[in-house]
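Undergrad: Here is my input; please provide its structure:
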Amino acid sequence: MPPAFYKEGDYVIGGIFEIHYYLHTVQHNYTTMPEPLKCTGSMDTRELRFARALEFAVKEINNRSDILPNITLGYAIHDSCGAAPVAVKVAFQFANGLTPRVTMMPSCSKTANVVALVGASGSTPSIGMSRILGRFGIPQVSPFATCACLSDKTQHPAFFRTIPSDHYQAAALARLIKHFGWTWIGAVRSDSDYGNNGMASFLAAAQKEGICVEYSVAFYRSNSQAKLERVADVIRSSTARVIVAFLAPGDLRILLEELTRRPPPPLQWIGSESWVTDTELLRFEICAGAIGFGIERSVIPGLRRFLLDLKAEEASKYPLLTEMWEGAFGCSLNTVQTKTGHSSAVVPCKGNENLAAVQIPYTDTSQLRITNMAYKAAYAIAHAIHGLVCKDMPGSMSKCNKSKVLEPIQVLEQLKRVNFSVNGYPVSFDSNGDPVATYELVNWQTMQDGSVQFITVGRYDASQPKGQEFRISESITWMKGQKKVPVSVCSESCPPGTRKAQQKGKPICCYDCIPCGEGEISNETDSVDCVSCPADHWPNAHRTECLPKPVEFLSWDEVLGIVLAVCSILGACITVAVATVFYKHRMSPIVRANNSELSFLLLFSLTLCFLCSLTFIGQPSEWSCMLRHTAFGITFVLCISCVLGKTIVVLMAFRATLPGSNVMKWFGPLQQRLAVLAFTVVQNVICILWLALSPPFPIMNFSHYKERIILECDLGSVTAFWAVLGYIGLLALLCFVLAFLARKLPDNFNEAKFITFSMLIFCAVWITFIPAYVSSPGKFTVAVEIFAILASSFGLIICIFFPKCFIIVFRPEQNTKKHVMGKVELKAL
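TA: This next block holds a predicted model:
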C-alpha cells in the first residue's frame, strides 16, 4: 500500500491514522491475485487533521535550529481505516519496504524503512502493529490508542503513547459516577480491544465504588443490522438513566443513528475520550448534556494556518485531500472518478475555494486535543533522534551527523529517556511507556443559539495525592438541558433509621429498606448495618440517633411519689395525734387498762414505720438503700413486738384473775420491756449481718425495660432480705395466733379482738405483697413496698387505737373502770 502522504528525509518517521471508517472487502475466488487492501466509506476529517498535524510537526522541526539542525526529517503516512489487516500490512512495510516478492537469499537488509512511527489511532490496529514492530525493535508512539493492555511491556516492548491509558480513565469515570450518586447504569462498548479492555477496567473500578451495571452490550460497526437493533432495544428498555459508552466514534455514530429512529427515554451519556470531544457527533441531540473525560485542550501555534493554507491544485495531488476537498465544497477536482472510489461531483471545483469558510472537523482547531497528542508524538521521536545523532554544544548550535545510520532499537532506548516540553506541554514516558494521566471533564452544553459546544467543567490529574485527583470547577448541564443532577438508581436510598437488605437474585444496588431493630440505629443514608446503642442509650422514634435512656425511680415530684409521701406523713401525724390523746388521758381507765407503756412504745414504732416509708422515695443512694430496708425491718419488728407484748399481757391478765394464779409476776413491766427488746435485738442482729456481709446498694437496671433505666436498690443478700421479712412474718403470725386465742375473753374493750383484726390485716397485706413485689416493674416495686408498709401500719393504728380514741374523745362517759371491766352493760353505739 503506498502512503497517503510521503516526504523524503534523512530519517523517515512513519504515521498511520484511521482516516476512513471501513475496509473494502471482496470475496476471493483463489483463481486470481487478490485485490489490494483499500479503505472505503465516509472520511473522518478529524483523523485527517491528526495526520496533517504530524506533517506540520515534521515541517516545524525541520525549520528549527535547536532540534536536529541541518537534518531533514521525512514522513510516510498511511490510512489504516481502523482495520487490523491494513495496520499489520503497513507495519510490515515500515519494517521491510514495499517489495512484493519474498527473497530466498541467505541474508537481507536489517534496516527498517522508518526509525519510528506515530500511530495507530485505534487500540486494535495498534496492538496488531505492536506485536510485529516490537520484534524488530521499531518504536511506535500512539496519540490515540488507550487500551490498558498496551502498557504490558512483556507483550508490547516497543510501544509508547502520548495519551493516558484507559486504566486511569476507567478509574476517573467510576469516581465521576460515584460522585453524582449514580449506582444503576448501563454500559455499551465497541467490540474491539479498545472497547472490551476499557470496559473491563471500568467495570472493575465501578465494582469497587459500589456501582451496579444493569446491562453491558457490545457491537462493532461491521456487525449486522439485527445485532445493532438488539443493542439499541436493550438500551431503550432499560431502567438505568445513565449510560457509559466506551465506543470508537465510528461505532457510536452508527448506534446513535439507530437510536434516533426510535428514541429511548432521556439518557445521561457518559463518554470516553475517544468520542466525547468529537465534533462530528454534536449533531445528535440525543447526546446533549453528555459528560466525559477528554484529553486536555491545547494550542498549537501555526497549525490552523497550515491546515487552511491548502489550494485546490495541491489538494488534487493527494487522493485523501481530494476527497476531503470535494466533500467540503460539493464539487469535483477531477472529471473522472477518484482513485478512492468516491464518485466525482457534477459541479467542477473553481479552484478558489477557501477552507476557512467551511465548518468541518478538519478546519476546527478550537478543541485541539488528540491533535496535540500526534504533535507531541512527532516531537518525542525527533528528540530521541536528536539525542542519538547530535551533540549539544554550549553557547552554539548542536552538531549533528546526518550520515549516521540509526537502528530503530537505538531510537527505542532513547525514547525511554526523553523529557522535554513543547508549547508548554511536558512530554515524558514512565516505565510502561505511558505519560502522566491528566484529563479535562467535558460537558456538552447547549448554547442560546441552539448549538452544542464542548465546555470544560472540571479536571482529573492522576499525579495528585489520592482523593484529590478529581475536581469540578463549573456548573454542568445535564440531559434535556436540566440543571438538576439526574437520578439513576435501582432502589431509592435508604434513609437514616433503616438498613439495606439486598433483593434476592439481584445486584447489590437493588435492595429493600428495612427499619432498624429494637435498640439499633443508623445515622447515615444507605447504611448496610444498624448499630446497637450503648446500654444506657436508646434510639429516638426515627431510630437515627441514640439518646440517653430516661432514668426511672419513684421521685418526689411525681403524682405517685407525692401521694405516698402525703400518706406517710399523714399516717405519722395521725399516730402523733393518737399519742397526744393517749398522753392527755394517760390516767384514764381505758388507757391504763391497755398497758399504756406498751401503747406509747407501739405508737412510737408506728410513727417510725410511717416515716421509714419516706426513705423509699427519691433517687436511690448508698445510704438510702441501706437505710430503707433495715429501718423498715427494725421498726416493724419493734411494732410487732409491742403488739405481741400487749397480746401476751391480755392473756396473762386473764390468767391472773383465776384463783391461785401468780402468773403476772412473771410478765410484769420489766419482763415486757425485756421481751420487746429481745425480739428487736434479733432483727438488729440480722440487719447488722446483712449490712456487714452484703448490704443493699444502688444499681441501674437495664434488663427490665429496654427503653429506660430503672434506678433501684439491689438487695445485696436476698437471703438476708427474706430473713428480715420472714422474722416479721413469724412474729406477726405468733401475735395473730395468741390474739385469736384471747378474742373471747370477757372484756368490753377486749384488746385481743382488735389485735386479731390488725394482725389479720397485717398478714393479708404482706402475703399479697410477696407476689406483687416480685411481679411489679420498675418504680412500682418500690410503690408496692411502700403501700404494704402504709397499709399494715394504718391497719394497726386503726384497729388497735381508733376504738379507744373514739371512746376517749366522743364517749368519755364510758371511760370508766366499770365499763372497762364489763360490769356495766353498754348501750348500742
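Undergrad: okay, CA-based contacts and neighbour counts for the rest of this
TA: Will do.
Undergrad: Distance of the nearest residue to residue 84 once chain neighbours are set aside relative to residue 194?
TA: Counting by C-alpha to C-alpha, 6 or more residues apart in numbering, residue 84 lies nearest to residue 125, which is 4.6 Å off, once chain neighbours are set aside. Going from residue 125 to residue 194 by C-alpha to C-alpha, to the nearest Å gives 10 Å.
Undergrad: where's residue 712, which helix or strand?
TA: strand 709-714 (DSSP states H and E).
Undergrad: Run through who's touching that strand.
TA: Under the contact criterion C-alpha atoms under 8 Å, 6 or more residues apart in numbering, strand 709-714 has outside partners 536, 549-553, 619-621, 625, 696-702, 704, 778-779.
Undergrad: What segments of the stretch 151-300 of the chain are strands?
TA: Along the stretch 151-300 of the chain, counting by DSSP state E, counting those that start in this stretch, strands occupy 159-161, 184-190, 212-219, 242-246, 268-271, 291-294.
Undergrad: Throw those into CSV and include distance to residue 589, thanks.
TA: Shown next, in CSV, are the strands of the stretch 151-300 of the chain (distance: least, C-alpha to C-alpha, whole Å):
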stretch, distance to residue 589
strand 159-161, 125
strand 184-190, 100
strand 212-219, 100
strand 242-246, 105
strand 268-271, 107
strand 291-294, 110
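Undergrad: The structure of the following sequence is requested for comparison with the preceding one:
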Amino acid sequence: MYILSGQQTILNFKCDSSRSVAALIEGFTDEESYIFYNMFQIYRYPQVSYNSQNLYMSHPVQYPYFYRTVPSEFHLCAAIGKLLKYFGWKWVSITSTNDESSMKAAQILREVIEWNGGCIKFHETIPHHSLITKSQLYKIIKSIHESSTVNIIYLNKNSISFQEFLMNLHLQKTTGTIYITINEPEMMRELLLISRMKNNTFIFVPYKNVIPNFLKFIREVKPFWLASDIFGKDWWEYLCDSRCPKNIKRDCNFIYKNNTFTHCINTNFGNSYSVYNAVYAVAQALHDMIMSDSGNGTTWIRENKNFFYSMSWKLHRYLRNLHFKNGLGEELYMDKNGDLATGYSILNLIIFPEWEWKYEVIGHYNPHAPPGQDLIIDEKAIIWENSLTQIPPQFRCTPSCHRGYRKLPKQGQPICCYDCIQCVEGEISNQTDMDTCITCPDDQWSNQKRDACIPKVITFLTFEEPLGIVLTFISMFFFLVTAVILGIFIHYRHTPIVRANNRHLSYILLISLMLCFLCSLLFIGYPEDVTCILRHTTFGIAFSIALSSILAKTITVVTAFQATKPGSKLRKWMGSRVSVSVVLCCSLIQIVFCFLWFFIAPPFPYLNMRSEIRSILIECNEGSIVAFYCVLGYLGFLAIISFIVAFLARNLPDSFNEAKYITFSMLVFCSVWISFIPTYLSTKGKYMVVVEIFAILASSAGILGCIFLPKCYIILLRPQRNSKKELKKM
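TA: Here you go, the predicted structure:
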C-alpha cells in the first residue's frame, strides 16, 4: 500500500508524484496474485508475476491487466502428458492439493492422460490450508506404494502439508516406481541421511537460464548491501560452504558449514531468470510506449513525464504486443493470454553416494514450438534406479499386447486393463497394443504369428501334382482305348456286328468320345483366355456330337424295327444320310449356343480369392451363366431324349437291336451328371475342376463301355458269333 500511495498514512490518495507506479512486478503465490489483482485492477496497473502459474488467470478478457513470465499450469499439464506418452507410461496415480487451481489442473491432467490412452488408478488429495492427518497421510502413501503406477505429485508448494508429505513419502522403502513432481522440494540434509530416496524423480520447473555476470555479482556482493535483508545476508554467507559448486562458492577466510544449503544445488537460483525477464519486459514496454508518445525523438520533459504517469494504463497495449530480446539474446514475446512464450525444463533428481545430490536437466517442453518439436528428452542424461529390470520402466495395468494380438477390455475395468487375444485368421496386428486387428487384403493372408500379411499361394490343378498326373493318365488311357476300338471297328467294318445300326454313327460316336477324353485335359494346367474358352466349348460340342450320335442310333433301331413290317413307309428313311442329318442338326444347335456364348460373354480366367482362405484359386469364370446353363441343359435334353427312346425300344425283338446297351449307357450318363451337380456345388478350389473332369471321364467311359465293349468282346473273343446266322439267334 505504501508503494501504491507514495506514503504510509493516507490510503487511496497519491501525494508523492515521484513515486507513481507504472507496473507491478511481483512474486506472490497463486492465491495472493489472485487477491491482489482485484486491488491493482482498480488503478489498471499492469501486474507482472514471475511466480504464479494460476490456471484461472490465463484469460485476457477476465484478467486484462495480468501478465507473467512463467507458463500457465495448463501447459504444465500438457508437458506431463507428453512425458508420459514419450515413455509409454499409461498406468498413473495422482496426488494433489485440494485448492481450486490444483484441482482444476488435476482434472485437465486426467483428460490429457486419458486422451493419450492412459488411465488413472486413483486420485488422492491432501489439504492445502490445513495439516494433513496421520491417517490420511498413511492411507495415501500406502496407496502409492501398493500400486505399480507412475506417481504424479501435483502439490501446491505453498501448501502447509507439502514438505511433510514429501518427507514421509520418501521415507518409505520402495523400488521400481517413478515420481513426477511440479516443484523443486527444498531438501534438507537430514532428510537424505534418514531417507531411502532413489533416482526415480522427475521435476517440472519453468524454463531457466544462467543470467550473464550474475554468478560473478553474487560472489562479489558487499555485505552492507544486504544489511536490511536478514535472509539475504544468511543466503550470502551460505556460499562459503565447501559443498557449494565452484562457480558460486565464495572464497572466505573461515569455514562455514550449515545443514541447509538449498541454493547450492540450484545453479539457476530459483526465480531469478523469471524476475530478469519480467524487468526486461516492463522496461521494453515502457521504452516502446515512450518512443511512440514522443514522436520523432522529442525531448522527454517533465510535463510529458507527468502525463505519462497519469496514463500508465496505456502500457497494456505495449505489453500485449511485446516482442523483444533479453540480455541473453533470446527472442521473447507475450502470447495472446499475456504469458511470456516460454516452457518448462525437466529435471532429474540424481542421488550420489554419501548422500550428495544434484538436479540434472534432461529435457525441455516448449508449447510454442512446432508440433513434434515441443518435447525434447535427452535419455542419455537420465540416471535410472539400479533396481529397475527394464529401462525405461513400463507402467501398465496390463502388459503390452504383442504383435499378432489385440486388446479386449475387461468388463468394469478402466480401458487400460484388458486381456490380449490373438487375431483371427485373415487379420493381423503389426503394432503393440492395437485395439482392433487389421484385415488383410483379398490377395493376402495372415501368417502364423498374425503379425504380417503374406501373399496367398496361387493354386490351380497342374499336370505335375499327383492328382493332375492321375487324371491325365486316365484321360490318355481311355483315349487310347477308344482309338483302339475305333481301329477294331474299321478293321472289321464288313462284319455284321459292326454294320448293324449304322457303322458310320459308330465311327462318329467313337471319334466324339475321343474328343471328350482329350477335352478333359483342357481343365488341367494354368487357365488362360484360350483354354477357358476351349474347355467349355469343346466339352459342349464334343458331348453334343456323342449324344446326337446315340440319339441317331436309337432312332435307327426304332426305324429298323418299324421298317421290317409289311407295307411300312419307313424303308425310305433307312440309310446313313438320315442318321448323319440327325447328328448334324442336333450338333449344330449346340454349336450355335457356343458361338452365342462366345460373342455375348465368353469364359475368362478369374482370380478366386474367397474360396480358399490361404490361397488364390485361378479358375475359369463361366462369363454368361445363362449361356453356360443352356449348353449343359441342351446336353441333358439330348441325354434324356436318347434314354427315353432307347428305354422304350429296349425289348424290340430285332436281332440287331442295341437299344439295351444305349439304355444302360444313358442311365450311366444321367446318373453321373445328376450326382455331379450337388458334388460340384459342395466342393471348393481346384477340387471343383477335379469333379468336373471326373464327370466327363466317367460319363464318356460309361458310354464307351456300355455300347462298344460287348461288341468288341464278340469281335475279338467270339468271332464265330459275328455272323448273320448267329446274330439272328440273339
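Undergrad: re the thing from before, mind checking which helix or strand the residue mapped onto the residue nearest to residue 84 of structure 1 from structure 2 is in?
TA: The pairwise alignment with structure 2 assigns residue 125 of structure 1 to residue 32, based on TM-score structural alignment. Taking DSSP H and E as the definition, residue 32 of structure 2 sits inside helix 30-40.
Undergrad: contacting residues around residue 274 of structure 2?
TA: 50, 51, 69, 70, 208.
Undergrad: which ones are touching the residue mapped onto residue 215 of structure 1 from structure 2?
TA: With TM-score structural alignment as the criterion, residue 215 of structure 1 lines up with residue 122 in structure 2. Counting by C-alpha under 8 Å, 6+ apart, residue 122 of structure 2 touches 92, 93, 94.
Undergrad: Same check for those residues, but in structure 1.
TA: Among those, the ones still in contact in structure 1 (both residues aligned by TM-score structural alignment, their matches' C-alpha atoms under 8 Å) are 92, 93, 94.
Undergrad: What's the first one aligned with over in structure 1?
TA: If I follow you right, that is residue 92 of structure 2. So residue 92 of structure 2 corresponds to residue 185, using TM-score structural alignment.
Undergrad: buried set for the biggest helix by length in structure 2?
TA: If each helix of structure 2 is counted by residues according to DSSP state H, the longest one is helix 529-563. Buried positions in helix 529-563 of structure 2, judged by neighbour count with 16 or more other C-alpha atoms under 10 Å: 531-563.
Undergrad: Check stretch 116-127 of structure 2 too.
TA: Those would be 118, 119, 120, 121, 122, 123, 124, 125, 126, 127, for stretch 116-127 of structure 2 by 16+ other C-alpha under 10 Å.
Undergrad: Likewise for stretch 87-94 of structure 2?
TA: 88, 89, 90, 91, 92, 93, 94.
Undergrad: Please look at the fourth one and residue 120 and confirm they touch.
TA: Pointing back at residue 91 of structure 2 there. Yes: assessed by C-alpha atoms under 8 Å, residue 91 of structure 2 is found in contact with residue 120 at 6.3 Å.
Undergrad: Which residues are in contact with each of those two?
TA: By C-alpha under 8 Å, 6+ apart, no residue touches both residue 91 of structure 2 and residue 120.
Undergrad: tell me the contacts of the residue nearest to the spatial centre of structure 2?
TA: Taking C-alpha atoms, centre = their mean, the centroid of structure 2 lies closest to residue 434, which sits 6.3 Å from it. By C-alpha under 8 Å, 6+ apart, residue 434 of structure 2 lies in contact with 401, 405, 406, 407.
Undergrad: Which residue in structure 1 aligns with it?
TA: Per TM-score structural alignment, residue 434 of structure 2 is aligned with residue 527.
Undergrad: On the three-state scheme, its match is what?
TA: coil (DSSP: H, G, I helix; E, B strand; the rest coil).
Undergrad: Distance of it relative to residue 515 of structure 1?
TA: Residue 527 of structure 1 is 11 Å from residue 515 of structure 1, by C-alpha to C-alpha.
Undergrad: got any residues that touch both of these two?
TA: Taking C-alpha under 8 Å, 6+ apart as the criterion, residue 527 of structure 1 and residue 515 both touch 498, 499.
Undergrad: can you give me the helices for the stretch 701-829 of structure 1?
TA: 718-741, 751-775, 779-810, 817-821 (DSSP state H, counting those that start in this stretch).
Undergrad: What is the third one packed up against?
TA: For helix 779-810 of structure 1, the elements it packs on are helix 559-584, helix 589-592, helix 596-612, helix 751-775, judged by 3 or more C-alpha pairs under 8 Å, 6 or more residues apart in numbering; DSSP states H and E.
Undergrad: The last one to helix 622-656, inter-axis angle?
TA: Between helix 751-775 of structure 1 and helix 622-656, the angle formed by their directions is 150 degrees, by axes from the mean of the first three to the mean of the last three C-alpha atoms, to 10 degrees.
Undergrad: tell me the angle helix 751-775 of structure 1 makes with helix 779-810.
TA: 160 degrees.
Undergrad: Return the member of the contacts of residue 122 of structure 2 nearest to residue 15 of structure 2.
TA: Taking C-alpha to C-alpha as the measure, residue 15 of structure 2 sits nearest to residue 94 out of the contacts of residue 122 of structure 2, at 51.7 Å.
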